[in-house]
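Asker: show me how the following folds:
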Amino acid sequence: MRAHRAYIRGAALGQLGDALLGDPRRGHPVAAFGRAAAAAERALWRDHRGAGALHTALTVAGAVTAVATLSRTARALAGTGGATLVDAAVTWTVLGGTGLRREALAVAAALEAGDVEGARRLLPHLCGRDPQALDADAIARAVVESVAENTSDAVVGALVWGAAAGAPGMAAFRAVNTLDAMFGHRSPRHLRFGWAAARLDDAAGWPGARLTAALAALAGPSPRGALRAWRTDARSHPSPNAGPVEASFAGALGVRLGGTLSYGGRTEHRPVLNSPGRAVRTDDIAAAVQLSRRVSALALLVTSVAGAFGRKRRAERGDG
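Answerer: Take a look at the predicted model:
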């Protein structure tokens, strides 16, 4: 229980660090992991699922081992306080909620100023869509969808795995999420090689996505609309995790998400989420950001309580 209390304190400090400072500006550990993963991909690449699975296993294991070793060393040298500092540092570097919300609001500010071209230049910081063909409303819709999905990926999912396995669990989740972003897309080079990263990311993101959707319904202005959209529309989305999150945000905010979009010159026609809602407007970005902030705060509370309860039950059973 002492170890979990240290993790709770560290997670809270790390989330405070993210709120006050945003992402580290230099030497970001996630960027360093990405460079290492890219180097490993060049060495291990074969047009085969097995090669991709080996790459995924080795890189995720490396990230987990590094964080676990750092945590053990800090505890040995400085006791619980040292472990708390490591947990805080890992949480700060893994979470990306503040950076996400800042980028979203920057796009909103450009749109409110009538600078659609400026908003197009900023959009790639949030998502991989082709911005040049998008008008102001389509940009706003892309931002709201990105805020919804990344609230799960950049905040809630990491907190869920932190509650389950401490700082190493958070590191594992961020490593898997990064590998999926780098190699999980369906390009010719990574169609087979990236399969393992994409499927592992689906599995790792499953609990965080459902918790995000539930908290969006709880914290949003229309809980009934969020639950209805989640229940009726989420399964039609091609992503098993983005579907519940985006549908719940859409219903909570009373807007329509989904529809036609373009990635890398490839057009996709996605199902509409929350069809009774209205089209997204620029001012909906601020509403989505506010909902993301509330969901993130509730997620820290829920995962801390759930993690403490789980540790207590295991201790009572004599499992550690």
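Asker: switch to C-alpha atoms for all contacts and neighbour counts from now on
Answerer: Fine.
Asker: chain center to stretch 273-291: distance?
Answerer: Mean C-alpha position of stretch 273-291 versus that of the full chain (Cα atoms, centre = their mean, to the nearest Å) differs by 19 Å.
Asker: sorry, slip of the keys, the one I care about is stretch 13-27.
Answerer: Centre-to-centre, stretch 13-27 and its host chain are 15 Å apart (Cα atoms, centre = their mean).
Asker: how about stretch 282-292?
Answerer: 17 Å.
Asker: next one: stretch 247-261
Answerer: Mean C-alpha position of stretch 247-261 versus that of the full chain (Cα atoms, centre = their mean) differs by 18 Å.
Asker: which parts of it are buried?
Answerer: 247-258, 261 (16 or more other Cα atoms under 10 Å).
Asker: so where do the helices sit in this structure?
Answerer: Taking DSSP state H as the test, the helices found in the chain are 2-21, 29-44, 49-94, 97-112, 116-122, 136-151, 157-183, 195-219, 223-233, 242-253, 283-317.
Asker: buried deepest among the ones you listed, which one?
Answerer: Among the helices of the chain, helix 242-253 has the highest mean neighbour count (mean count of other Cα atoms under 10 Å), at a mean of 31.
Asker: who touches that one?
Answerer: With contact meaning Cα atoms under 8 Å, 6 or more residues apart in numbering, helix 242-253 is reached by 145, 148-149, 152, 209-210, 212-214, 216-217, 220-230, 233-237, 256-257, 273-274, 277, 284, 287-288.
Asker: now the second one, please; I'll put the structures next to each other:
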Amino acid sequence: MPALSFAYALVAVAALWLALAIDRWLGEPTARLHPVVWMGQYLGWIGSHIAPEPRKVKRVDLPVFFIGALTWCLGGVAAWCVAQLLQSLVTLYLPAWAAAVLLGLLLKPLFAWRMLRDEVLAVEAALAVSLDAGRAQLARLVSRDVSALSEREVRESAIESLSENLNDSLVAPLFWFVLLGLPGAALYRFANTADAMWGYRGLRNGRDWTWLGKWAARADDVLSWLPARITVLLLASVAWQWPRDLGREARRTPSPNSGWPMAAMALLVGVRLAKPGVYTLNGEGRKAAAEDTWRTAVLGGRAVLATAVFASVAIVAMAGWP
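Answerer: Model (predicted):
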């Protein structure tokens, strides 16, 4: 029914803006109430029991692969069903204003911009104190070994992290919220968390993740493919320019998705970004300076606002006018 559909659209748009306001002014909920933390606890428990130790690693380990796929699916279904139940209860049995408030509160933990921005700028603040302080702060953001990184490499890693996670932590979950509501955002957040915890080749933390995390890595690639490219469009729209040679630069990274927002940011800001021994983006760009970290954060913030505007228009357009 169009009227009901349009009424839900208004609730969803209001919930989206409320969630963004909560993120801006309050940040993340406490860990014991955070659904992404619960997802991580489930994935961590599975991984600690299933991922093989180095002495038990097999060249091809299909049983571990199928266990990883099955437990991913169980977790994904659980995230979807809980989110669907909560969304149904909120939108069917509450007045519109209350539904918007509660849906916004439920949506907020499924994306994070303020925390990402604050953590990246904290790296720059720490670098102003010492290189060791900058490395220690960066270690909170990335999984790679940071002990040998130079000041330039620490700064580049922070900018890369903000660029990549602009998609993973904000654009992609809101994209799936627009298409599938709260269950879509919850499923994406589960998939991205699983990739972050399991999606490694070889050893990490004393266990081999090659086969356990293969399904999780591919699922995240699929769900992030279109949002990663939308993130580029958003960055280009707020920068009022198109990053030249974007496709060539983006394909330099091993990931089918993360290279797009990272390459776009490197080209738009005009800096060189690199992961030693893996890739170099915008190799002719200048060495990143402290002000470039701030420029990246400002550009990302504008892209967040653009995401909210376009998402709101899309929700209303999909619903149709009453």
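Asker: got a TM-score for the two of them?
Answerer: The TM-score (TM-score structural alignment, normalised by the length of the first structure) is 0.89; 302 aligned residues with a Cα RMSD of 1.9 Å.
Asker: sorry, back to before: for residue 267 of the first structure, find the nearest of the helices of the first structure.
Answerer: Closest to residue 267 of the first structure of those is helix 136-151 (Cα to Cα; 14.1 Å).
Asker: whereabouts in the second structure does that closest one align?
Answerer: The alignment of helix 136-151 of the first structure onto the second structure (TM-score structural alignment) spans residues 151-166.
Asker: tell me the counterpart of residue 202 of the first structure in the second structure.
Answerer: Aligned partner of residue 202 of the first structure by TM-score structural alignment: residue 221.
Asker: which ones are touching its match?
Answerer: Residue 221 of the second structure neighbours (Cα under 8 Å, 6+ apart): 256-257.
Asker: how near is it to residue 191 of the second structure?
Answerer: Distance of residue 221 of the second structure to residue 191 of the second structure, computed by Cα to Cα, to the nearest Å: 9 Å.
Asker: hmm, back to that, average offset between the match of helix 136-151 of the first structure and the first structure?
Answerer: When the first structure is superposed, stretch 151-166 of the second structure averages 0.5 Å from its matched positions, counting by mean Cα distance after the TM-score superposition for the first structure.
Asker: ok, now stretch 12-24 of the second structure?
Answerer: Averaged out, stretch 12-24 of the second structure is 0.6 Å away (mean Cα distance after the TM-score superposition for the first structure).
Asker: how close does residue 4 of the second structure get to residue 85 of the second structure?
Answerer: Distance from residue 4 of the second structure to residue 85 of the second structure, counting by Cα to Cα: 18 Å.
Asker: grab the nearest non-local neighbour of residue 110 of the first structure.
Answerer: In space, and not counting its chain neighbours, residue 110 of the first structure is closest to residue 119: 5.3 Å by Cα to Cα, 6 or more residues apart in numbering.
Asker: same check, this time on residue 275 of the first structure
Answerer: The spatially closest residue to residue 275 of the first structure, leaving aside those adjacent along the chain, is residue 256, at 5.7 Å (Cα to Cα, 6+ apart).
Asker: ok, residue 202 of the second structure - contacts?
Answerer: With Cα under 8 Å, 6+ apart, residue 202 of the second structure has these contacts: 208-210.
Asker: how about it, what's its match in the first structure?
Answerer: Under the alignment by TM-score structural alignment, residue 202 of the second structure pairs with residue 187 in the first structure.
Asker: what does residue 74 of the second structure give?
Answerer: By TM-score structural alignment, residue 74 of the second structure lines up with residue 58.
Asker: likewise for residue 20 of the second structure?
Answerer: In the first structure, residue 20 of the second structure lands on residue 15 (TM-score structural alignment).
Asker: that match and residue 247 of the first structure, how far apart?
Answerer: According to Cα to Cα, residue 15 of the first structure and residue 247 of the first structure sit 26 Å apart.
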